[in-house]
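**Q** I'll drop the sequence and a predicted model, then ask my questions.
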Amino acid sequence: MSLRPSGGRSRLTIDAAHVVVLHTYLAYAAFFSALLIGCALHYRKIVKNGVAGYPDEWFPSVSATIGDWYPERNIFQILIAMSAGPRFALVFLQHYIQSSAYSSLPSFLFCIGLLRTFSCGGWVYITSSDDHDWHDILMITYIVCNIPWMLGGIAATPIRNTESRKKRKRIAAAFWLAIVPMVYFYIQHKVHKVPGAYTRYSFFEWSLIVLDILYDSVLASDLRAANLQIQIGSSIERLTTSDAQNISSTAEAKASPFDMNKQPESSNITKFNGLVLTTTSATATVVELKNIGVAWQDAGQRLQPTLNFFCDLYLSLVHWSVFTSLAPTLFYFSVWQLGIAGHELSLLSLLSPIFLRNPVVLDIASSRTGRMLLHIITLTGQLAYISSSPLIRLFIVALANSALSIGVAVDWSTPLSDVGYQATITSLGFFLSSLLKHANHTNIPLWPIVNDASGGYNLTGIVLTVFAINNFYTRTSSVESVRSAFTTQPIHEPTNPTPTHKHSVLNALALGSLIFSLHSLVAESSTLIAWSWTGYPIKGPVPHLHGSLTHVAQAIGILIPIVSSGLGYDCLELLTHPAWFAYGALSTCVLYCFSDWLGYFGGWNLSLFLMSIIPVVLARVAGSPSVAKTFTIAMLVVALFYVGSVFTVAYAFVPGGQIFRERTNWVLATQFLFLASVFRWPRTNLPPLTFKLSSSGRSRAKSTLATLTVLSLLVTIYRWPTKIPQPYRPGPRILRTGIWTVHFGIDDEGRDSQRRIRDVVRDMQLDVFGLLETDLHRPVFGNRDLTRVMVEELGYYVDIGPGPNKHTWGAVLFSKFPIIKSTHHLLPSPDGELAPAIHAVLDVFGAPVNVVVVHNGQEETPLDRELQSKAVADIMANTYPEPFIFLGYVVTDPHAASPAPYQILVNGGRMHDIDQADLDRWCEYILYRGVYRTAYARVSRSTVTDTELQIGQFQLPKYGHVVTNETEPARYLRAWREELPSEHWFPDEYYIQRGGVKGHHYHVFNTPLYYKLPEGAVV
């Protein structure tokens, strides 16, 4: 540090490395002073947690140390505030030392560094005791930002600084390796409640703090190697004559740190409108600060390609969101009609590329203004959520998909040299949409079927879309400017690259098949898990916990062509080899034929395969001789696949549907038959393909992909259930059960109903209940999972029942009690739809209790209902006299004689009706034996679904005892509510006299029915 006069004014000059060192000392001082003071003053308090205290827990976590007690919290925050200035300076200095005219990576890292710093301030000053959710969100954001910050920092380190690069690699490796045991011990603490696990977790948490600060400190070595100094006190006008002569605006003043052939000249000063950066080989580099605000404008200009890339990525997300919203928006009407309703014609909106046959339309759509207009019309698909009318929403979404189909036809039919950019944006946009579903309980938050009340972030999405469209239209350079960052140079297309007429049709079939395959199998990360699920004991992946594994497979698939292009391989030639097609086909066979981990392993490889061939298919359709024909055929294939795939289940409701009955294997085989045309089979004359990405393009894509992948893992950790399910009334051994047919999770207004179902279940305090019509892992239902909100927020064990490859409408069992074992049944269905059933044995207060959740066939198929009822009756009779509860949809009048289901189930299954005097029933029934029934309620549906919720409350005999008297008089000792203890009572708010709750109330009897226990009952 020195003071030098300049024109009558002193100038303060310090080594830039001192700023980094100051930051390091202040940061370490902040954390470790809090640790020492906390241990000295509040040791037992900061080591105690929700599971255990001292001596089981003997080392404090970071959050407890810095956020809970005075004075350590206050001293910590003061020191962190003091380190804020050096930290921002550190980000700026790293950008300067690594900046290059040949790469936008340093500029990208500059933005990440700022975001990382702000999120650090967030979790530091919003502690877990202040707001646990925001503390965690900002902490996760900080960790996610560390991925590109560390990996990008390694890549951007000047080549000559080999020691700095090695240090960064070692520290980053240690940082990410430490996360693995940290997560393990966190799960042991939070989920399994293991005493002492949090102490072990804390060691790794503190190691992340140490390594994180240590990583930033490496910058000091780079700054010393560059002789960078900071000079404060002089202005541009007072520079000496010799200084002024050094000012140069030539490009050599900023030699790329990535180019070893370029060395600094004797003396150069780079001027940025008041910010002067002087580089001298013999003397120190001087940073003269005068008007730093103007420098931000220059930094923004250099960040423009990165901003363009992320805007295009977001528009790709919007396109996938609008596209995948069409099928569930229209199928709402098909479900209510239980057949072809006519609204299916909205699928024809996908055929809008046919208008591109008109050269005028094609020219307009290909222009920047035309593409902007198409983006604006596509935006209306997001705006559709405002309408409460399902029909209006369908019309708007269909219009948006018309514009969308034209837009992707224009984008994907670009010259072969643009395939790299288009494939990358398309793949990452699809991946991002799947990630958002994973983070938002399987709903894309931009869908029109969700709103603020059902988990939507529609307004936020619309604002971002407007910003992205504005970015697209106002780019100072051509629309292709951002794409040029991905292509190393103009690619000389091969001789005769234009597809022939025959190849154009085959390529269109492949494109349509790829779009449908992506949508139907990997648009939701848990769909493939649902295919392989077989129940308890668990022998495979769990939908709400292992979805990130599917994202890892998708990421690898996207990465294969990106990495291959960097290694100099002709990756598209590799990915079009018949052996690669065989790999995908074999993976599909394993998925279809096997279950549990083996079946999922096939699906995992299939998702990798599908993501990897996106560049192949787009390259085949690029430069198509007829854009209109190719993309119209492709979208027609998508529409036909939608219809064919749902007919495999809905065959009972459509003319000729029996042809498609349970023919998922046909659909899969057709998908792969169409995809086969893009591979290089012997004696085929397909034009060669090329896929090139520049180093900066690969870096940007890989950084984005890595960030999204780790974010998926962090979302899984954040969503991981943290409490063991507990029954609502463990003391008196009361078991409250329910059955509800929820109409595919779509309410009367066509909105997602997960949260509305959750609210009723929570208010009614159901311990065990079944939901029917719940298999939504198909494009027409949005590839959703109705269990996510309740499992995560209310705490249940869940069995999702037979998967989408079993061709049922679905059944789900929720239980507050451990599920000892469960068996999935496909009940006999010779005429109509397949009927699912779940038979589970629960550990209810230490006693095994059988529960069956079943959805029988419809009134139109009496033989099916008879055979299905007999099958369920056999299940119940075979377990006699064990306690058993039946929760089902059976379609029968009460007391109807055989072959109607009622007598078959009651007499054949050796069961009791919940209340045989209730004659106003048709489809839902609760039966029981081996337990005491104490209450029965019927709750109106409001507008959640088309069926009421039925509830049966039971009390178990004391452990080691059985029901003492099961005669009819003993079972029908009716009681007033006040005659029973209060733990038997249902919520008062749901009485119609009190107005009910959100449209729900007790109906039929207008009150729950209560029953006394028989004399001599031991409970």
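**A** Arrived safely, thanks for sending. Numbering: from 1, shown residues only.
**Q** okay, CA-based contacts and neighbour counts for the rest of this
**A** Will do.
**Q** show me what contacts residue 142?
**A** 116, 117, 119, 120 (C-alpha atoms under 8 Å, 6 or more residues apart in numbering).
**Q** Which members of the residues you listed are positioned in helices?
**A** Counting by DSSP state H, the part of the contacts of residue 142 found in helices is 116, 117, 119, 120.
**Q** Double-check the first one against residue 139; I have them as touching.
**A** No. Residue 116 sits out of contact with residue 139 when judged by C-alpha atoms under 8 Å, with a separation of 9.7 Å.
**Q** neighbour-wise, which of these two wins?
**A** Legend: neighbour count by other C-alpha atoms under 10 Å for residue 116 and residue 139, higher for residue 116 (23 against 19).
**Q** can you pull out the strands in the stretch 251-400 of the chain?
**A** 267-272, 275-280, 285-288 (DSSP state E, counting those that start in this stretch).
**Q** What of the stretch 751-900 of the chain?
**A** Counting by DSSP E, counting those that start in this stretch, the stretch 751-900 of the chain has strands at residues 768-772, 797-799, 811-815, 819-827, 835-844, 847-855, 884-889.
**Q** For those strands, please prepare CSV with the additional fields distance to residue 433 and mean neighbour count.
**A** Below are the strands of the stretch 751-900 of the chain laid out as CSV (distance: least, C-alpha to C-alpha, whole Å; neighbours: other C-alpha atoms under 10 Å):
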stretch, distance to residue 433, mean neighbour count
strand 768-772, 27, 26
strand 797-799, 25, 23
strand 811-815, 26, 25
strand 819-827, 31, 19
strand 835-844, 31, 24
strand 847-855, 32, 24
strand 884-889, 35, 26
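**Q** Pasting the second one now:
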Amino acid sequence: MASAAAAPRPRQLVIEAAHIARAHTILSFTAFLSALAVGCWLHYTKIVKNGVAGYPEEWFPSVSATIGDWYPERNIFQILIALNSGPRLALVSLQYYLHRTETSRLPGFVAINGVLRTLACGGWVYITSTDDHDAHDVLMISYIVLNIPWMFGSIACTPVQYSAARRRRRNAAVTFWLLLVPMIYFFIQHKVHRIPGAYTKYSFFEWGLIFFDIIHDSSAELELKAAELKVAIGSSLAGGAEKGDISDVTRRTAPDDTSSYTRSEKNAVSAPIVELVEVSLPKSSTTSHITSAQNFLSDLYLSYIFWSVLTSLAPTLFYFSVWRLGFTGSEAALLSCLSPVFLGSSWFRDCCRSRSGRTVLHLLSLSGLAAYVLERPEDRLLFVFFANAVACLGAAVDWTGLSGSDVGYQGILVGLGLLMSSLSKHANHSNNPVWPFIDERSGGYNKTGIALALLAIYNFYTRESPAQAVLPHPEKAASESREGVKSGAWICNALALGSLLFTLHELLAESSTTIAWSWTGYPITGPEPNRHGSLTHLAQAAGILLAVILSGPSGSALLSHPLWYAFGCACAYVMYSYKDWLGYAGAMGLAAFLMSVIPVIMQRAAATGKVARTYGVAWLVVVVFDVASTFTVAYAFVPGGEPFRERTDLVLSTQMALIGLAFRWPAINPSVPMVNLSSRAKAYARRTLAVLSVLSFVVTMYRWPANVPKPYRPGARIVRAGIWTVHFGIDNEGRDSQRRMRDLIKDMELDIVGLLETDLHRVVFGNRDLTRVMAEELGYVRRSRCSMWSEQTYCLQFVDIGPGPNQHTWGAVLLSKFPIINSTHHLLPSPHGELAPAIEAVLDMYGTEVTVIVSHNGQEETPLDRELQATELARIMSKTYPNPVIFLGYVVTKPLASRPAPYEIMINDGRVHDIDHQDWDRWCQYIMYRGLYRTAYARVSRSTITDTELQIGQFVIPRHGVGVTNETEPARYLRAWKEELPEDHWFPQEYMPEQGGRRGHQYHVFNTPLYYKFPEGAML
């Protein structure tokens, strides 16, 4: 008995009651959001369908359809709700324990309602509308009715000292009941009036009820934490508990006289204090140098991941808009950037700023990279949408110092991450290797990118916490950090930050974007996209270096001075107004300016202390500019787009004007933003800039071909020319299609290729260069004989990218195996519709100058545009008569159509021949020619690369100085079997339908290439 008595008692388990409340909140959100995500992924069209309409009229699911109709989302939800029942009932008990008094029975009444409310919740969760619609609705209504005493009773019972919990309960309850009004209205519209789309609107408010219900209950965490309530399970080590006791609840009760509180006790129920890191890179010994270097590299790579996720959103969503040529609803995914508004919740902000919370955000943002494994474009968009929301949320936490990082250090990381992202695209044929619409088949290194990101996140989570300095909560920032900031300056700084982020994305996410702005064609008198992109990187590096060198009070004063802003505006003006080297010089100056002011503007935004509203407005500005910059060229396809038509000048001016709001103006921001960097941070930044700059030039030299392009059949003087509308380099599965296009063009051995819809130097297309893969790997580009600064007028180059993004067209490209002697870029008359681009180039083909025209004309909806454009193209072709011409273009017309249709205008007035006027099954793509012998014509199916076929014409250049001896129609239409021509004239036989085609391509319409004999007396 004595030994038994002496046996040690079980150790007591003590749990902070606030952790139970947090577990309840996390399980609740996870249950609903996981069901929503899985349901949209697996059964999207089924869960949005109802008794009135389906997709696309209804495009967002209701709560009931999401959680109760389909496996496995229903089961996932029910399991998580079952796990949540314990914390739910425990929370009711703990709340009653806090609120109970000897003078009131209200806490007991509220607790009973809480238990009944929990049982009603279990009822409508496990009895779904599919099982028993009436029972489900009765239990759901009961749940809502029981919310009345639960919510308002909880507010009434909350002690006054727990003001934060009381405020959250009041705000959530008021919002919850206000949402019922529009929800009931749209339910009536759906159920009674049977209006398609009404149920989607109803669903938004239904989900709102769920979220605000959870937010209301999450306020218990604030209350339990302030009360320092703990739950002890088991016997006390001190032996104070009796043998029969299995639990003990302890609390620190507040004295009746609040004036007798000690200072620490008062802090226990006040707003939490945010602890910020004074210096992001810890100072330590030699061993610490290695650790801090690892930390810096991890932070740099995570910044790169942020830019990768951000820049992938627009191309992922715009896939749907391109196919629909109008709004599809996918554009709403841009609103994911507004996620920082949720930082207005102190509880949510505290979760995000903790080390574990920030780690979770980093991990969740990787879902955008992991989306590459998904086959359906809509699935990838859903993941990228979520990842972008998380990335923007985490960025706001870091950029304001909430996570314990220095704002100036974060500003340098933002610039370095953007430079690293641009460099990765420069090295990977203008595609970011970790984008979700890039995979191994299209040059992706997705697994490597994700693995490196996981290592960086592991480093972030396990690194030692540096010395911390206690600073005020960001919503109540200390007066010294806000000195000189006017009361309304937060909006100015938010506008400036948003404009800066968009401008960085628009102009500097790809090294050749600003080169495309200045490109004028041949002879080359300016920079070339494939070999001068490193100069853009050098300008960006110079800007970051300025920010590093000039950190500190005096340097920050210079970078925030209005004169530096005037320099940036002057560079923007030169970039927009001039071409070639002068225009590009302005672009490089603007690049340096933008990169240098990143820390200054971020510091301004962080100093406002208004986290949610500042970063919410900043990202809203980004979204508005995303739309406005797209409308400058897409105005013909969107309602209300006409005012934006060709107004890049106004958009750019507005960007620069908003950026200027962050500079030192006496009426707005009279103070100097204090950007400080540790010596170690400066050293790491300088070394990184040096490495990235050198790597950029190494990549340029590696990607700079030295071989001279040669036509495929020089002995027979054959020219194969193709025209293809490539749909912005995104295939039917929403993935990059450059390499798939390369394979078909290579197999067809095309000497000249006209590509349309190719201007991808825009945010919505990912700022890409569609020519890189084909030009470099198929030999359409070579090392120039001109020096970078030479004024020599004749350079052997073989790629013309056509009018740039500031010319407001969808783009045209000419790839050639023959030297381009000169080229002219045309903007064809377009009074009503989209601007039509054209390239007029003179090529040296076996010693004969041949004019090649690549053109993309207007749509069916604008007949006047098409007539005027055809007239101008006819003028361009006729002015060179009788010299040889090849026309490769997109012309919306039926074959043989009379005026005012473009066909007759171009054939008769342009003095050219149709490739085969007996091919009646055409509508948009045409090949026309003059002064050449046509020997073959083929139409190759597109597979899933784009929405148009590849058309190919094969020609023979007549003997130099002789020309075509007979251009009559009978002489041109001497049809032949391929066996009647030399094998050099045969098209690849593996693409014959009877051979099964290749990679989804085959000859179609005629099911074979058409061949033609030479007329009698031809001089070859």
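**A** That came through fine. On a predicted model such as this, the values are computed, not experimentally measured, just so you know.
**Q** Need the TM-score between these chains.
**A** The TM-score (TM-score structural alignment, normalised by the length of the first structure) is 0.69; 713 aligned residues with a C-alpha RMSD of 1.8 Å.
**Q** that older thread, to residue 722 of the first structure, which of the strands of the stretch 751-900 of the first structure lies closest?
**A** strand 797-799 (12.5 Å; C-alpha to C-alpha).
**Q** and for that closest one, what are the contacting residues?
**A** Applying C-alpha under 8 Å, 6+ apart, the contact partners of strand 797-799 of the first structure are 535-536, 725, 787, 791, 812-819, 822.
**Q** Tabulate those residues (TSV), appending distance to residue 409 of the first structure.
**A** Listed next are the contacts of strand 797-799 of the first structure as TSV, based on distance: C-alpha to C-alpha, whole Å:
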residue	distance to residue 409 of the first structure
535	43
536	46
725	50
787	37
791	41
812	40
813	44
814	45
815	48
816	50
817	52
818	52
819	50
822	48
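**Q** For residue 717 of the first structure, state which of those residues is nearest.
**A** Residue 717 of the first structure has its nearest neighbour among the contacts of strand 797-799 of the first structure in residue 791, at 14.4 Å by C-alpha to C-alpha.
**Q** After alignment, which residue of the second structure pairs with the closest one?
**A** Mapped onto the second structure by TM-score structural alignment, residue 791 of the first structure lines up with residue 775.
**Q** Residue in the first structure paired with residue 585 of the second structure?
**A** Superposed on the first structure with TM-score structural alignment, residue 585 of the second structure falls opposite residue 601.
**Q** before we move on, what about residue 608 of the second structure?
**A** Per TM-score structural alignment, residue 608 of the second structure is aligned with residue 624.
**Q** how near is that match to residue 351 of the first structure?
**A** 17 Å (C-alpha to C-alpha, to the nearest Å).
**Q** and if you look at residue 403 of the first structure?
**A** From residue 403 of the first structure across to residue 351 of the first structure, the span is 10 Å (C-alpha to C-alpha).
**Q** so what's the match of residue 608 of the second structure up against?
**A** Contacts of residue 624 of the first structure by C-alpha under 8 Å, 6+ apart are 413, 498, 499, 504, 630.
**Q** Reformat those as a markdown table; add neighbour count.
**A** Putting those into a markdown table (neighbours: other C-alpha atoms under 10 Å) gives the following:
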| residue | neighbour count |
| --- | --- |
| 413 | 24 |
| 498 | 20 |
| 499 | 21 |
| 504 | 24 |
| 630 | 26 |
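**Q** Most neighbours among the contacts of residue 142 of the first structure, which one is it?
**A** That'd be residue 116 among those, by other C-alpha under 10 Å, with 23 neighbours.
**Q** pretty sure residue 747 of the second structure contacts residue 988?
**A** Yes. Here residue 747 of the second structure reaches residue 988: they are 7.3 Å apart, a contact under C-alpha under 8 Å.
**Q** ok, now which ones touch residue 506 of the first structure?
**A** Contacts of residue 506 of the first structure were listed using C-alpha under 8 Å, 6+ apart, and they are 674, 677, 678.
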